[in-house]
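Peer 1: I would like the atomic coordinates for the input below:
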Amino acid sequence: MKTLTGITLASLLALQVHASETTIHLGDFNNFDPVAEQLPEYEEICLEGRGSFPTLTEEEYAAHLTEAQYGRCAKAFSVGDIGLAGGVVYYVSEDGLHGLETAPDIIRRVEYGCFEIFIRGAGGEEIGSGRKNTDSVLRKNCSTMHGGVTGFRLVEELNVNGFTDWYIPSKHELIEIYDSLGAFPFFKNSSYNAHPSYFWSSTESDRWYAQAYHMTSGREAYAHKSQRLSLLPIRSF
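Peer 2: Sure thing, here's the model as predicted:
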């Protein structure tokens, strides 16, 4: 039990019983100086590792890590580090506490969807606009031309180590992956025109096309929304 100038709760109760013998003045507490009394200071303990939270589900632990990144236990990241969700960090703020990370794995051969449909709010190109683009497309609830679900729907349902806040990068968020991390090594032997080496961005060009990027050569492209390209989901932290 912590004490205030040596007086415990129990002793205060005892003093009330013997009020005739002892008088406690409010001023005694107002003049209390914790520095002078050298009481121990509170220190937040930053627990690390999944083993520190054995009772949490993956989703609860992911939420804990996300919240901690905005508090005293925030971790500073550098480009190339493994991110909170297990992907690769490729863009960071000046202090390294916030940025973007890729998913650990890619999604292959999926359509953008929404062919012949203009999507208001999905034309953002800059870093920071991928989330809005993705949400705008999802609200349209579009179908594909060749069957199956759109890449956007797959990303919406993606759960990686408990993290479910993934989205499709905007044009410049996608280009930044290539600029920061270089050509993906597992694509170096791919044919130059192989569709799996072209990746969707969430940036729509018009009713028929969206912007894509070749992750081996660094070449930009306008891709027909019905084409089946690859996806590399990202998340913000």
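Peer 1: CA only for contacts and neighbour counts going forward, please
Peer 2: Noted.
Peer 1: show me where the protein has strands.
Peer 2: 89-92, 99-102, 107-111, 198-204, 209-214, 220-224, 228-231, 234-236 (DSSP state E).
Peer 1: just name the most buried of these.
Peer 2: Mean neighbour count (mean count of other C-alpha atoms under 10 Å) peaks for strand 198-204 among these, with a mean of 29.
Peer 1: can I get the strands of the chain in TSV with distance to C142?
Peer 2: What follows is the strands of the chain, written out as TSV (distance: least, C-alpha to C-alpha, whole Å):
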stretch	distance to C142
strand 89-92	30
strand 99-102	25
strand 107-111	11
strand 198-204	14
strand 209-214	14
strand 220-224	15
strand 228-231	15
strand 234-236	21
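Peer 1: contacting residues around F237?
Peer 2: Contacts for F237 (C-alpha atoms under 8 Å, 6 or more residues apart in numbering) come out as T66, Q69, L97, H98, G99, L100, E101.
Peer 1: distance of the residue lying closest to H98 once chain neighbours are set aside relative to T66?
Peer 2: Leaving aside its sequence neighbours, H98 sits nearest to F237 (C-alpha to C-alpha, 6 or more residues apart in numbering; 5.1 Å). Distance check for F237 against T66: by C-alpha to C-alpha, to the nearest Å, it reads 7 Å.
Peer 1: next one: M215
Peer 2: 29 Å.
Peer 1: likewise for Y91?
Peer 2: Distance from Y91 to T66, by C-alpha to C-alpha: 17 Å.
Peer 1: with L13 instead?
Peer 2: For L13, the distance to T66 - C-alpha to C-alpha - is 45 Å.
Peer 1: and A36, by the same measure?
Peer 2: Counting by C-alpha to C-alpha, the gap from A36 to T66 is 38 Å.
Peer 1: Proceed likewise with the subsequent sequence, for comparison:
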Amino acid sequence: MKKALCFLVLAFYAQLSLSQAPEKINYQAVVRDAAGDILSNQLVGLKFTIRQGSIVGITAYSETFQMTTNTFGLVNLQIGTGTTAYDFSLIDWSNGPYFIETAVDITGGTSYAVMGSSELISVPYALHATTADSIIGGDQSACQLEIGDTYQGGIIFYLDASGCHGLICASSDQSTGIQWYNSSFVSAFAFVSSVGGGFGNTRAIVETQGSGTYAASLCENLSLGGYSDWYLPSIYELRLMFENIGGGNVLGLGDIGGFGINQYWSSTEFDVNRAWLKTFQTAGTEFNGFKDGAERVRAIRAF
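Peer 2: Below is the predicted model:
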């Protein structure tokens, strides 16, 4: 390759449907050169290899993409939709561990240079659910979980199609007024808005903003109910909280989450200066606000 490359992974997350678990993983990254400069509006070639057992294990899946970075050097794609001879739906996520190897050709070709490998520590729960039926004998109702249940440190506000996996929010606010940023208007490229995206957003924010007390770090450092994998929800995850266990009252449960009437921070950025917020009043308005504002925070976790 003509020059060295840095490839900063910002987020892995399952793109979930409210009706069923799809066979894909959303992926977001920023491409930079060896000097740390963002490669804006540049055609790049990408190759992803999912290996089973170890970073040099057998190839369970491999695919390639050719795409152009945006102004911020960002690429967004869905693993499971690239050019491949494999079948993504045949990956048995219950038979891990799995590692993902990322390789890039910054000229847009196929002379890929491996940038690194990392373990999929938390196998996307929606995907795992499609291969876990044998654990509960195929009777998914055996989980006996419902939205609104108190479970694993908080309140269930979302369940996937299996009825055994979903999202939990803390039973009370972690703050009634805290800033989104750590006194620095800088983008973490945390633009993921969908279900499952808050985890990657939170990691990116903390890595960018550093140590301190602010919305994302407050959630990531939270230990509650014996669990320490909490994070700041994406804007759509906030929407589900509002609709299912908040003032939206879509399921007729009422505001069992005990939310405040004013706005809550999401982990989803709008731009370098602003991030998305959601009010928990009857209308449930969503808007973007400056990151130095003091707003409410409610942490969530996946199970």
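Peer 1: just give the TM-score of the two.
Peer 2: Remark: TM-score between the superposed chains equals 0.60 [TM-score structural alignment, normalised by the length of the first structure]; 157 aligned residues with a C-alpha RMSD of 2.4 Å.
Peer 1: returning to what we had before: and the contacts of F237 of the first structure, which two are the farthest apart?
Peer 2: Q69 and E101 (13.8 Å; C-alpha to C-alpha).
Peer 1: V272 of the second structure -> the first structure?
Peer 2: Using TM-score structural alignment, the partner of V272 of the second structure in the first structure is R207.
Peer 1: you'd agree its match is up against F118?
Peer 2: Yes. Applying C-alpha atoms under 8 Å, one finds R207 of the first structure in contact with F118, separated by 4.6 Å.
Peer 1: which of these two has more residues huddled nearby?
Peer 2: F118 (17 against 14; other C-alpha atoms under 10 Å).
Peer 1: what sits against the counterpart of S194 of the second structure in the first structure?
Peer 2: Aligned counterpart of S194 of the second structure in the first structure: E126 (TM-score structural alignment). Taking C-alpha under 8 Å, 6+ apart, we find E126 of the first structure in contact with S170, K171, H172, E173.
Peer 1: could you tell me the end-to-end distance of stretch 286-300 of the second structure?
Peer 2: So stretch 286-300 of the second structure: terminal residues 19 Å apart, C-alpha to C-alpha.
Peer 1: where in the first structure does that stretch fall?
Peer 2: Mapped onto the first structure using TM-score structural alignment, stretch 286-300 of the second structure spans residues 220-234.
Peer 1: ok, stretch 225-236 of the second structure next?
Peer 2: The aligned range for stretch 225-236 of the second structure is 161-172, by TM-score structural alignment.
Peer 1: what residues does the matching stretch touch?
Peer 2: So stretch 161-172 of the first structure is in contact with 57-63, 85-86, 124-131, 133-134, 152, 155-158, 200-203, 211-213, 231-235, going by C-alpha under 8 Å, 6+ apart.
Peer 1: switch to 6 Å and redo it
Peer 2: 58-59, 62, 125-127, 130-131, 158, 201-203, 233-235 (C-alpha atoms under 6 Å, 6 or more residues apart in numbering).
Peer 1: and those residues, which two are the farthest apart?
Peer 2: E58 and E125 (32.5 Å).
Peer 1: the more surrounded of the two?
Peer 2: A direct count of neighbours by other C-alpha under 10 Å for E58 of the first structure and E125 places E125 higher, at 21 against 16.
Peer 1: where along the first structure do the helices fall?
Peer 2: Ranges of helices in the first structure, per DSSP state H, are 9-17, 26-30, 34-37, 58-68, 130-140, 151-156, 171-181.
Peer 1: so the shortest one aligns onto which residues of the second structure?
Peer 2: With the alignment judged by TM-score structural alignment, no segment of the second structure is matched to helix 34-37 of the first structure.
Peer 1: who are the packing partners of that helix?
Peer 2: With contacts taken as 3 or more C-alpha pairs under 6 Å, 6 or more residues apart in numbering; DSSP states H and E, helix 34-37 of the first structure sits against no other helix or strand.
Peer 1: and Q174 of the second structure, how close does it get to F191 of the second structure?
Peer 2: Taking C-alpha to C-alpha, one finds Q174 of the second structure at 22 Å from F191 of the second structure.
Peer 1: repeat for Y227 of the second structure
Peer 2: 26 Å.
Peer 1: okay, the two: which has more neighbours?
Peer 2: F191 (23 against 12).
Peer 1: residue contacts, the more buried one?
Peer 2: So F191 of the second structure contacts T268, E269 (C-alpha under 6 Å, 6+ apart).
Peer 1: so which residue is dead centre in the second structure?
Peer 2: G197 (2.4 Å; C-alpha atoms, centre = their mean).
Peer 1: measure it to W276 of the second structure for me?
Peer 2: 13 Å.
Peer 1: same check, this time on R239 of the second structure
Peer 2: For R239 of the second structure relative to W276 of the second structure (C-alpha to C-alpha), the value is 11 Å.
Peer 1: then T49 of the second structure?
Peer 2: Applying C-alpha to C-alpha to T49 of the second structure and W276 of the second structure gives a distance of 33 Å.
Peer 1: again, but for M241 of the second structure
Peer 2: Counting by C-alpha to C-alpha, the gap from M241 of the second structure to W276 of the second structure is 15 Å.
Peer 1: how long is the match of stretch 225-236 of the second structure end to end?
Peer 2: Terminal-residue distance, stretch 161-172 of the first structure (C-alpha to C-alpha): 26 Å.
Peer 1: go on, stretch 207-221 of the first structure?
Peer 2: End-to-end distance for stretch 207-221 of the first structure, by C-alpha to C-alpha: 16 Å.
Peer 1: quick one: contacts of it?
Peer 2: With C-alpha under 6 Å, 6+ apart, stretch 207-221 of the first structure has contacts from 115-118, 183, 197-201, 203-204, 222-225.
Peer 1: out of the residues you listed, who's nearest D81 of the first structure?
Peer 2: A183 (16.6 Å).
Peer 1: okay, now the closest residue to S190 of the first structure other than its chain neighbours: neighbour count?
Peer 2: In space, and not counting its chain neighbours, S190 of the first structure is closest to S197: 7.0 Å by C-alpha to C-alpha, 6+ apart. Neighbour count for S197 of the first structure, taken as other C-alpha under 10 Å: 24.
Peer 1: and for A74 of the first structure?
Peer 2: 16.
Peer 1: again with G225 of the second structure
Peer 2: With other C-alpha under 10 Å as criterion, G225 of the second structure counts 11.
Peer 1: and the gap between it and A299 of the second structure?
Peer 2: From G225 of the second structure to A299 of the second structure the distance is 13 Å (C-alpha to C-alpha).
Peer 1: all set, thanks.
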